[in-house]
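In: sequence? don't have it. structure:
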């Protein structure tokens, strides 16, 4: 705030660099955040909005995009979808026996809607060239088991938001009384609390041994035998994946508990879970009154003073749902082969530097070092956008026009079902590492351990992350550290468990793994001792360790490149890095995001990363007693 004194770079580098921006920039009405990412996100939405309203584009992609966009804003058409939504909710409400419930869960409608377990297509952890059917635990309204053991302020807001949405839809679209709706909500939580008791908590999920604990390969017969009360075989049949695929059960203890709960005595609770999840899920797709209520609840949940214009939400939704259609349109207008080649060159330079770093890593044995370099050499680079022949085939996605009885809610379900059928087809095919299957017209970059690949999305190549007028130092401090960060994920506590092919395979010697874990434990302890929240609660170093390690690895990579450049301006480099994280959130949003997010709060990504490097300490002459001082190890 204006009352906060301006610190020096030696005491708080993050705030010293970003003081004026954070002090003068106000969060706009309808926005949850200020910062570089928000500015780029607005730019992307403006561009995509222009693409959606361009009537000259007659491609199938543009036609689908415009149709869905117009349906979102068609309030009369939404009203015509009332019976469709009501029937979806009432189908579940009318379940009166365990036999009825099993029939629903094992049906196509039950599979593509809300279910009591997750079945999805994944990469086979032992054979990354093939797919695998993954069985995941029940989706929880409050997100994690932790919230059912001791609910946080964020959890309370989440619960209120979900309860209000479900209650509104149950009353308005299913004809429930307020008392009946409240009873359904209470039964829903009774089921969720009971089933969550045998699920892994957030710390266990983030722990280094989590991958192996969540890897339990079995046949369909073995899975059915592990949960004989559940209609497992019918569920797998409804999913429609290649039946020859191996099956992985993520959390056996959870399935055992779910099987115990699957009784006539618990029918009301299980049905309540399904109907509340389904009802709440339709509130933003329903008539205008329901939509306005959904926006009011979002404002209350996030602490927003106002909503943004409807056209913004329509654009954002279409970009998320018909992401590949939008990507093709975006790439055609805003990307070029030269941009793709420039980013590939940056990626290759970073990889070459990592190779040098690994070669000189003295604490690694020659055996582990050789395998680490092999993993680096086998990285698949996916810069900016897919090659022309690597887009998914979305030709089967069609939307019933309004003139033929179509409406927004129906359209969303039609798209979801078509995308599921595409997923079914993919299950019978080998995995192609050059196929993205991810949206590129958003601000992101990623490392995918199961394919050992690095992606830099087109949406990130804007603003302070990347533009043609940036100096070499600024590019390295911005997009360069992002690329280095993603490469580092190949060797973080999670990525290090995957080999060069993407298989989960122990390629470390026992001594090297022990040394690695010891280093990780120091990082975890350091973050466990930081208390950034107003209630005094600490960061969770176990959850944050992967992103923290990647931040430090990306910085180390760029600083090594900097040593080879005559006259390198380190001050410009460090400031460019800090400016990326000039972010301010509404308080509710900050807590909602960061309680369980694997990324540290933005100021820590600067103030905990930079002091680890001698180049930073020397440049600013940081001494004992300074806030940015870190004693030599």
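Out: Arrived safely, thanks for sending. Given the structure is predicted, the values throughout are model-derived calculations rather than measurements.
In: all contacts plus neighbour counts: C-alpha atoms, from now on.
Out: Will do.
In: what is the neighbour count of residue 483?
Out: The local packing count at residue 483 equals 28, with neighbours defined by other Cα atoms under 10 Å.
In: isn't it up against residue 347?
Out: Yes. With the criterion set as Cα atoms under 8 Å, residue 483 and residue 347 qualify as a contacting pair; they are 6.4 Å apart.
In: so where do the strands sit in the stretch 301-450 of the chain?
Out: Counting by DSSP state E, counting those that start in this stretch, the stretch 301-450 of the chain has these strands, from start to end: 380-384, 445-448.
In: pretty sure residue 302 is one of the things residue 31 touches, is it not?
Out: No. The pair residue 31 / residue 302 is not scored as a contact, 9.6 Å apart, by Cα under 8 Å.
In: give me the more crowded residue out of these two.
Out: In terms of neighbours (other Cα under 10 Å), residue 302 is the more surrounded of residue 31 and residue 302; the figures are 23 against 19.
In: how much space between the more buried one and residue 32?
Out: From residue 302 across to residue 32, the span is 7 Å (Cα to Cα, to the nearest Å).
In: between these two, which contacts overlap?
Out: 586, 589 (Cα atoms under 8 Å, 6 or more residues apart in numbering).
In: ranges for the strands of the protein?
Out: 33-34, 118-123, 131-136, 217-218, 247-249, 380-384, 445-448, 453-457, 584-585 (DSSP state E).
In: residue 552 - nearest residue in space that isn't next to it in sequence?
Out: Once its chain neighbours are removed from consideration, residue 552 has its nearest residue in residue 609; the separation is 5.8 Å (Cα to Cα, 6 or more residues apart in numbering).
In: run a quick neighbour tally on residue 78.
Out: Applying the criterion other Cα under 10 Å, we find 22 residues in the vicinity of residue 78.
In: second structure follows, compare the two:
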């Protein structure tokens, strides 16, 4: 997936979260399709205990007895779970990531409740965490306050009297609202040691431009629900003609959506890198008072910035100039109410869930209020919480074991580069150089973020949310023109995810993902390599996917390929696009192979590298048999169980429209079917659903 924090895309392992089942049973013959499957779990467990070997790490109760791995690896490993597990009412999807995220949230909740149970020094970080959380949970106070906490922001919108005022308001709301033009600061793509400002498209209330523009029955239903939601917001805020206001806001957002670049277009770092001076931008995109906008956005005096989607920004600036102020005021008012609905009275919260929960994701009820609060505190004071989380839940031995795994994966990647048949020596040398410069971050940052300047007030949920967002934006804006801090993390330790950042050429693995089913200190290495090893390999591979491969070892956007090698690489990628474009996650709706190409490359390459690393870890010795299953088979079953997942149709449609990852079942089988080790481990043959002749298998790294 991609990491989008109003910033260019950064590779991540997934969008969601998870854990593993419990009760062990004998592996079903259908799963393995071999005589080894007849061994009982009891005998295997006894043998393991006698030999003092680790457990397999597999959830045997999830196996589907009627499905062979040779026909469907994902269902063979997870079928029983898929048949019996239900998606919780407060979830739109459920699987390994979601289960593990729930566990992380519960651990963070215990930390916060422990802080709240005793008096904390006024102004201390501990006091801020407790006050932020308790204010968010105090629904009685939120309901009693009504719209009063939001009134100052609403009044500031009503006070807009000119286009210059509008530009100033849009600049001043950066970081607090999702606006038609958003500002951010990050490493310059071609000078990655220096932070530069960015201007990017935004401003939509629905997840993507396609929700406004596609002639699709399901998306049309969502548009209808969105219009109803906007009408409700207008009514609740006292608009005299709510239907008219809502219709005008939807019409304006549709005009904005028509200007937006597609998700596929946004994947091209060359086309999205467009540096210019503020004066040049003002000349190219008249209509928005860029001087007032940048000054209010705390970027006054910058020498240049990069415009991520030039045609969209030009069009959006023109809209600022041509759309009547009254319509912009209506739009901004409803945007503020939508974005803050969860800290507004009950009627706003219920309307917000009806759209963002039920209509968009299919969830039956909201997340528990405590869990919503955890999400908000993590956004506001995440590293402060993370410091305690790591001390309680991430022993030093975990980091040491992960460092060992990463070292083996990196070595396997070097070997793989050396063995490439389609790449010339010059490009191989550049690839090895890039790999040698990878920075690896495991568990938690070495330097923790300072929250002393954040103003948190007891009983002010709305204000705390707004001030924390403004505080974070100020931190980001202040780094414009300054050297990049290579120690900074883009995720908190308690986040169940991982990512690759091309401008820092780094792979990052927060502590929370380093738990079963991804990483189990007590488990045999086969499943660890199939799960967390493939995650590590996935993130390493993002540096060599169709996007990441355009950055060099120092993080600069620079072509280090020979023309022939690039052509060969693109040709292999085209085969992967064709493979995944045939998959149909929902009836009549196929995957977008171009949108998911980067993640599919990372899955394919990550699995291949992890398998090679697992073989290296055996040091020439045969893998032990655990739970009646050989090591090579456990590796691929571990890979499949890490992607255990089921989603409601509404959520599946949203991800199909917006997510650069393929759905987990296709990630599992789509990578495995091209892996020589999978075919060897399970002895696939012609007639098996997952058989693919060796000469047709797609191999990249």
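Out: Yep, that arrived. Keep in mind the model is a prediction, meaning the values are calculated, not measured.
In: circling back to that earlier point, OK, contacts around the residue nearest to residue 552 of the first structure?
Out: With contact taken as Cα under 8 Å, 6+ apart, residue 609 of the first structure is in contact with 548, 551-552, 555.
In: and it, how far from residue 561 of the first structure?
Out: Taking Cα to Cα as the criterion, residue 609 of the first structure is separated from residue 561 of the first structure by 17 Å.
In: then residue 140 of the first structure?
Out: Where residue 561 of the first structure is concerned, residue 140 of the first structure sits at a distance of 45 Å (Cα to Cα).
In: over to residue 499 of the first structure?
Out: With distances taken as Cα to Cα, residue 499 of the first structure is found 26 Å from residue 561 of the first structure.
In: quick revisit: which position in the second structure pairs with the residue nearest to residue 552 of the first structure?
Out: Alignment note: residue 609 of the first structure maps to residue 671 in the second structure; criterion TM-score structural alignment.
In: gap between its match and residue 607 of the second structure?
Out: Counting by Cα to Cα, the gap from residue 671 of the second structure to residue 607 of the second structure is 7 Å.
In: tally of neighbours for residue 152 of the second structure?
Out: For residue 152 of the second structure, the tally of surrounding residues (other Cα under 10 Å) stands at 11.
In: over to residue 352 of the second structure?
Out: So residue 352 of the second structure, with other Cα under 10 Å, has 24 neighbours.
In: that one maps to what in the first structure?
Out: Taking TM-score structural alignment, residue 352 of the second structure has residue 294 as its aligned residue in the first structure.
In: which ones are touching that match?
Out: Residue 294 of the first structure makes contacts with 165, 283-284, as judged by Cα under 8 Å, 6+ apart.
In: what does residue 582 of the first structure give?
Out: Residue 582 of the first structure makes contact with 14, 18, 21-22, 34-36, 602-603, according to Cα under 8 Å, 6+ apart.
In: need the counterpart of residue 581 of the second structure in the first structure.
Out: If you follow residue 581 of the second structure across to the first structure using TM-score structural alignment, you land on residue 528.
In: could you do residue 656 of the second structure as well?
Out: Residue correspondence, TM-score structural alignment: residue 656 of the second structure in this structure matches residue 594 in the first structure.
In: same question for residue 429 of the second structure.
Out: Taking TM-score structural alignment as the criterion, the aligned counterpart of residue 429 of the second structure in the first structure is residue 370.
In: rewinding a little: the contacts of residue 609 of the first structure in helices, which ones?
Out: The helices, defined by DSSP state H, take in 548, 551-552, 555 from the contacts of residue 609 of the first structure.
In: which one is residue 49 of the first structure nearest to, not counting chain neighbours?
Out: Here the residue nearest residue 49 of the first structure, using Cα to Cα, 6+ apart, is residue 315, at 5.8 Å.
In: tell me the secondary structure at the nearest residue to residue 346 of the second structure once chain neighbours are set aside.
Out: Nearest residue to residue 346 of the second structure in three dimensions, chain neighbours excluded: residue 143, at 6.3 Å (Cα to Cα, 6+ apart). Taking DSSP: H, G, I helix; E, B strand; the rest coil as the rule, one finds residue 143 of the second structure in the helix state.
In: surely residue 143 of the second structure touches residue 347?
Out: No. Contact status for residue 143 of the second structure versus residue 347: not in contact, 9.1 Å apart, counting by Cα under 8 Å.
In: what residues are shared contacts of these two?
Out: Where contact means Cα under 8 Å, 6+ apart, no residue is in contact with each of residue 143 of the second structure and residue 347.
In: from the chain's centroid, how far away is stretch 78-98 of the first structure?
Out: The chain centroid and the centroid of stretch 78-98 of the first structure are separated by 30 Å, computed with Cα atoms, centre = their mean, to the nearest Å.
In: correction: stretch 33-42 of the first structure
Out: Taking Cα atoms, centre = their mean, one finds the center of stretch 33-42 of the first structure at 17 Å from the center of the full chain.
In: residue range for it in the second structure?
Out: Counterpart in the second structure of stretch 33-42 of the first structure, with TM-score structural alignment as the criterion, is residues 93-102.
In: who's more crowded, residue 140 and residue 561 of the first structure?
Out: residue 140 (20 against 16).
In: ok, and the closest non-adjacent residue to the aligned partner of the more buried one in the second structure?
Out: Alignment note: residue 140 of the first structure maps to residue 204 in the second structure; criterion TM-score structural alignment. Spatial nearest neighbour of residue 204 of the second structure, excluding adjacent residues (Cα to Cα, 6+ apart): residue 253 at 6.1 Å.
In: residues touching that neighbour, list them.
Out: For residue 253 of the second structure, the contacting residues are 203-205, by Cα under 8 Å, 6+ apart.
In: now stretch 545-563 of the second structure, how far from the chain's geometric center?
Out: When distances are taken as Cα atoms, centre = their mean, stretch 545-563 of the second structure is centred 22 Å away from the chain's centroid.
In: from one end of that stretch to the other, what's the distance?
Out: End-to-end span of stretch 545-563 of the second structure (Cα to Cα): 16 Å.
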